[in-house]
Each structure stands twice: as structure tokens, then as C-alpha cells.
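Asker: Can you look at this prediction? I've put the sequence above it.
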Amino acid sequence: MNKFIKGMLALGLSATALVGCSSGTAEDGAEGTASGTITVVSREDGSGTRGAFTELLGIDDGEKDNTTSSAQITNSTSVMMTTVEGNDYAIGYISLGSLNDTVKAVKVDGVEATQENIENGEYSVSRPFLICTTGEVSELGQDFMNFIMSDEGQAVVAEEGYIPMETTGTFESNGATGDLTVGGSSSVTPVMEKLAEAYKEINADANISVQQSDSTSGAENAISGVYDIGMCSRELTEDEEAAGLTPTTIAIDGIAVIVNNNNSVDDLTSDQIKGIYTGEITDWADVAE
């Protein structure tokens, strides 16, 4: 009886080991090659990052966004990153300026996602960061906007890993005080918070509230007056411009295509990314080298 029990236990352990192998991480494949069903992670409707990403990669054909219905939807850059970090088979996309070592950015068409490659035009997946206003801007709003486009403001943009715009020169504050609400894109939020902190050091009597939502909300709330200044990580739509919004580009940002650090895939073509996000490519083995 003891021998029988021992034999059954041995079989059980062997079966457990086999199950473990079949549900292992991407790095468990042959010679480290990724394989397994791809988990597509995307942003919510209204996200400027999603809008720019789907347009630049041809996922949006001009009539509709063809992102696969099986995609997991996240509502911010941080949630996108933690989702991909926690899933060996996931793929997502984020603002390049938010990239850290918790995930891996793949090359797109053989080009690494870097500030230099965006500036020289070799990395094509990039978009503008905008602030948008309507009607007459308050003295404080204008002063803060002047700071953003000044030498000092654009230095903050560059320090945060984004491509700065041509500056208007050294900043001279008009001394305006009061409250200012800036809101919208979660991609623009991190650099806007840094800009607000830097401006506060110059104008301590200004109170700037930076509120995170998405690009569409940023535009809509700027139109309605809920936000004094809206933030968008995409170009404005015709309807938004017709409603009286005026955009100002404050930086250029790349969109990094990210995978889990355990994924051996380092390079994807634009067509492969499109295929993954439209549901035509569903297994990492189909894009692994």
C-alpha cells in the first residue's frame, strides 16, 4: 500500500510540473522565444494617447477605431504600465516620457523609441502635447502659459524627457494671483505638474490645480469653462476648434509600445502592431524572431 501511495504521489507531482510548464511565463518558451496568446491592452475612449496611437498605426481607418473587442481597457498611463508589468503576454502603449524600467519598450520598424529618434524623424509614432483655451484667458492663465513657452518652462519639458518647442525667451511674470484649473490628458499631466511646481517657485501667490482625466474631457471642460486650460495629447478635432478652442503645442512626445520585461520580443513592425491591435495576430509566436 505504501508503494502504491508513493507511486500515486509521484504521478501527481509529475502532472503538476507539466501544468506549471504549460502556464509558464513568456521567457519559458524554447530558447527564450515568446509564445502564447497575446493580451492586448488599450486606453479608454477619449484618451488622446489612444487616438494618436490608433491613427498613427492605421488601427483607425478614418471611419472607426478597429481595436479588437477583446482588448483590456485601462483608464490612465499608470494603470496601463502596471497591467503590462503584471502580465507576461501583454502589450500596451504609453507616453515615452512616462517610460521606466518596469516594462520594456520595443523598437518599431527597427527604430528605438528615443527623444533623439523622434527629433530626427526616424521614430514615427509621436504626437503633440497641447494646452487649449477658449475666449479671453485670465491674467493668471496667460502668465502660466507664457511661463510654459519660455526658456524656463521649455527647460522643464526637456528635463522630463519630452521634445521642447521654440521658446519665447526669458520669462517675466505679470505678477497675477489667484486660482487656475488645468485639466485633461493623463499623458500630459506629469509634465504639467512639474511645470506648475516650477511656476509656483516664481509666483508663490498663484494656486494651480492640475486635474487628470483624458484629452476629450480636457477639451470639453475647457469649452464649458470647467477648466481654465485644457490638456490634450492629440490634435484637436474640427468640432473642438469650431467650438472656439485655440491649441498651443507645448511639447512633442513619442508613444512607446511596451511589453512585459520577460518578453523576448524586442522589435515589431508597424504592420505587426496593427495586426495585434485589430485582432489579426493573436499569438506571440507569430511575431517572434
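Answerer: Ah, there it is. Numbering: from 1, shown residues only.
Asker: hey, let's count contacts and neighbours off CA atoms from now on
Answerer: OK.
Asker: any chance you could map the helices in the stretch 1-150 of the chain?
Answerer: 2-22, 48-56, 77-85, 115-119, 139-148 (DSSP state H, counting those that start in this stretch).
Asker: Tell me which of these sits nearest to residue 170.
Answerer: The closest of the helices of the stretch 1-150 of the chain to residue 170 is helix 139-148. By C-alpha to C-alpha, the value is 8.7 Å.
Asker: Enumerate residues external to that closest one that contact any of its residues.
Answerer: With contact meaning C-alpha atoms under 8 Å, 6 or more residues apart in numbering, helix 139-148 is reached by 153-154, 168, 171-180, 195, 199, 206, 228-229, 250.
Asker: One more to weigh against that first structure:
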Amino acid sequence: MKKLTRALALCVVLALGACALTGCAPSPGSSGGASAGGASSDASAPSGPISVYAREDGSGTRGAFIELFGIEQKDASGQKVDLTIPSAAITNSTAVMMTSVASDPNAIGYLSLGSLDDTVRALSIDGAEPTAANVKSGVYQIARPFNIVMTEDASPAARDLAAFIMSAEGQAIVEENGYVSVAEGDSYVPSGMEGKVVVAGSSSVTPVMEKLAEAYRAANPGMTVEVQQSDSTTGVNMALEGTCDIGMASRDLKDEEKGAGAQATVIAQDGIAVIVSQESSIDDLSTEQVMEIYTGAITNWDDLI
């Protein structure tokens, strides 16, 4: 029995020695908690050239982004000029932007806060976290309006859909989908209309518009609502041309669009999130740093870390 006891003790000693040699630490792939800034424990600091991603010309998100971050500046003649670095990779929709940034550890991009998912990480700007609550309170100031655009010749059906969007039910859908409501409307009374409304434009507004259209159709079974995704400028132009009933724009109207007869109604407020891949340990940038990245004054992550 004594021999057996001594043998067991020897096994324990040998096991403890092996543990000491290997460190008994979690493997690199094991769970070790999150870092203070919200990045996962396996996130690493990006290094090398910054991969800059931008939206296409005509995008309301791009228009608002360059204005809010000072990337759009006046030239010597007083004309506004977009100074986005020419080497920026152009993405033509919110979905493409998200996929592109998610797959590039050195990437930076931007998109509608309401469209954000867990494939990418949104950065705090000037210490303010990008949330709907912070947009509503004004703490997070990188925000813009979502507009629907019609003309004075808009059909009764288009105006009824607009009334639903601004109703208590419509604005509740806005809030439920991560945006900031802008009205405390009355309860919507179904109109019983029959027909079709075509809504076209901004890819940022499209997700919440599809939810609004679905609820409107449920209230009015005789109505069809077709939502066509493109960009804000296309949506405004289609509304002016009469090729859609309602345009969607994720920016304010330009003076020339108003002069042509476009009439905008703000249906929601939305933040613009500056995003990086989940692999990046970057948590916060200043407004000035974002501007310098997008104008080419800063081109390497090592200059920020």
C-alpha cells in the first residue's frame, strides 16, 4: 500500500511539473474575455497601409459623411470639392461596404448605423459611442436625416403611404429597427386603397423602408409597394421624373433639387458608423483623424497607434 501511495504521489508531482513547463495557459484560440475597448481578445493592432473604403458618387451616405467629417471643402473659387483620397476603394451599396471591410484587417469604411451587424465593429468618434440613443441625445453627432421625396403631383396612394410612415405605427417601426424617430404621430387608420406605389433610392434607407412597406401592405391588403434600391441621387431624380412615386434620400436635398420641385419629409434620424474589421483592435478615432485618413494626410495605421 505504501508503494502504491508513493507511486501516486510521484505521478502528481510529474503532472505538476509538466504544467509548470507548459504554463497551463489558455491556448491562443481559447476564450480570454474582451479588451477594455470592446474588441475581442484576439483582436490585433492593424499595421501598414490603411485600406480606405468609400461609397460611390450619388450616395447619400457619402454626401453626409464627407460633409460631417470636413472631407468636403471649398476650393479657391468657393466650390465644394470632395477630397476623398483617389485610391479609395468604391463600394456601391451598404452590403458591399460591410462585406469589404469585414474581410480586410487594415480596412476603414462607413455605413448607416441602423444597418450595422456583428461582422464589423463601429468605432467611437471623439469618445462618443455610435448608438441610436446617443444620436437621439446629440452625444454622437455623426448623424443625418432619412428623407422621403415627392413632388406636388404625388398620387393619393403615395401620400397615404407617407402618412403611414409618419404615424405612430410607422415611427414605432423606425425605432424598432435601430433608427431615431422624428414624430409622435396619430394612430394610422387604414385607407382601404388599392393600387401600387414604387419607392426608389438610397440603399441606407431601403432596409427600414422594406419594413414600413410590409406593415403598410398588411394594413391595406389591396396595395402593392415596390421598393427599389439604388442611391439617394437616383431616388430624388426618379421622383422628379415620375418614374417612381416616392424617392429615398439619406441626406438633405440640394438647392437645385428643391428648385426642380422635390419636396422632402424627414422620416428618421440615422447615425453614420465608421467601421473596421472585427480583427482590428482600434476602438476610437477623432473627427480630425478620420478626415486625415480620408483625405490622404494619414495613410498608415502605424501613424495612429
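Answerer: Arrived safely, thanks for sending. Note that the coordinates shown come from a computational prediction; the quantities given were computed from them, not determined experimentally.
Asker: TM-score for the pair, please.
Answerer: The TM-score (TM-score structural alignment, normalised by the length of structure 1) is 0.88; 259 aligned residues with a C-alpha RMSD of 1.2 Å.
Asker: Most tightly packed of the helices of the stretch 1-150 of structure 1?
Answerer: helix 48-56 (a mean of 23; mean count of other C-alpha atoms under 10 Å).
Asker: Quick one: list the elements packing against that helix.
Answerer: Applying 3 or more C-alpha pairs under 8 Å, 6 or more residues apart in numbering; DSSP states H and E, one finds that helix 48-56 of structure 1 contacts strand 39-43, strand 90-95.
Asker: So which bit of structure 2 is it matched to?
Answerer: With TM-score structural alignment applied, helix 48-56 of structure 1 matches the range 60-68 in structure 2.
Asker: What lines up with residue 100 of structure 1 in structure 2?
Answerer: Checking TM-score structural alignment: residue 100 of structure 1 goes with residue 117.
Asker: contacting residues for residue 278 of structure 1?
Answerer: 59, 66, 67, 68.
Asker: which one among those gets closest to residue 279 of structure 1?
Answerer: When those are compared against residue 279 of structure 1 (criterion: C-alpha to C-alpha), the nearest one is residue 68, at 5.2 Å.
Asker: quick one: the equivalent of that closest one over in structure 2 from residue 11 of structure 2, how far?
Answerer: Matched by TM-score structural alignment, residue 68 of structure 1 corresponds to residue 85 in structure 2. Plainly put, residue 85 of structure 2 is 65 Å away from residue 11 of structure 2 if you go by C-alpha to C-alpha, to the nearest Å.
Asker: who's more crowded, these two?
Answerer: Set residue 85 of structure 2 next to residue 11 and count neighbours by other C-alpha atoms under 10 Å: residue 85 wins out with 18 against 12.
Asker: Verify the stated contact: residue 196 of structure 2 with residue 223.
Answerer: Yes: using C-alpha atoms under 8 Å, residue 196 of structure 2 makes contact with residue 223 at a distance of 5.7 Å.
Asker: Neighbour count for the two, which is higher?
Answerer: The residue with more neighbours, out of residue 196 of structure 2 and residue 223, is residue 223; 20 against 14, by other C-alpha under 10 Å.
Asker: Find me whatever residue is spatially closest to the residue mapped onto the more buried one from structure 1, sequence neighbours aside.
Answerer: Using TM-score structural alignment as the criterion, residue 223 of structure 2 maps onto residue 206 of structure 1. Distances taken as C-alpha to C-alpha, 6 or more residues apart in numbering put residue 177 closest to residue 206 of structure 1, at 4.8 Å, once the chain neighbours are dropped.
Asker: if I line the two up, what does the one you found land on in structure 2?
Answerer: Using TM-score structural alignment, residue 177 of structure 1 pairs with residue 194 in structure 2.
Asker: Show the contacting residues for the aligned partner of residue 287 of structure 2 in structure 1.
Answerer: Mapped onto structure 1 by TM-score structural alignment, residue 287 of structure 2 lines up with residue 270. For residue 270 of structure 1, the contacting residues are 57, 108, 109, by C-alpha under 8 Å, 6+ apart.
Asker: Can you tell me the SS state at the aligned residue in structure 1 for residue 269 of structure 2?
Answerer: Applying TM-score structural alignment, one finds that residue 269 of structure 2 aligns to residue 252 in structure 1. At residue 252 of structure 1 the chain is in strand, as set by DSSP: H, G, I helix; E, B strand; the rest coil.
Asker: Now for the aligned partner of residue 180 of structure 2 in structure 1, how many residues are close by?
Answerer: Mapped onto structure 1 by TM-score structural alignment, residue 180 of structure 2 lines up with residue 163. Residues contacting residue 163 of structure 1 under the criterion other C-alpha under 10 Å number 22.
Asker: list the contacts for residue 163 of structure 1?
Answerer: For residue 163 of structure 1, the contacting residues are 115, 119, 157, 251, 252, 253, by C-alpha under 8 Å, 6+ apart.
Asker: Reformat the residues you listed as a markdown table; add distance to residue 278 of structure 1.
Answerer: Converted to a markdown table, these look like this (distance: C-alpha to C-alpha, whole Å):
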| residue | distance to residue 278 of structure 1 |
| --- | --- |
| 115 | 28 |
| 119 | 29 |
| 157 | 33 |
| 251 | 29 |
| 252 | 26 |
| 253 | 24 |
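Asker: before we move on, the earlier item: and residue 217 of structure 1, which of the helices of the stretch 1-150 of structure 1 is closest to it?
Answerer: In terms of C-alpha to C-alpha, the element of the helices of the stretch 1-150 of structure 1 nearest to residue 217 of structure 1 is helix 48-56, at 9.9 Å.
Asker: That closest one against structure 2, how far on average?
Answerer: Compared with structure 2 after fitting, helix 48-56 of structure 1 deviates on average by 0.1 Å (mean C-alpha distance after the TM-score superposition for structure 1).
Asker: Just want the angle from that helix to strand 39-43.
Answerer: 120 degrees (axes from the mean of the first three to the mean of the last three C-alpha atoms, to 10 degrees).
Asker: Pull the residues that contact helix 48-56 of structure 1.
Answerer: So helix 48-56 of structure 1 is in contact with 42-44, 59-62, 65, 67, 93-95, 125-127, 185, 187, 214-216, 232-234, 255, going by C-alpha under 8 Å, 6+ apart.
Asker: Report the angle between that helix and helix 77-85.
Answerer: 60 degrees.
Asker: could you give the angle of helix 48-56 of structure 1 to strand 90-95?
Answerer: 110 degrees.
Asker: Distance from the chain centre to helix 48-56 of structure 1, please.
Answerer: 10 Å (C-alpha atoms, centre = their mean, to the nearest Å).
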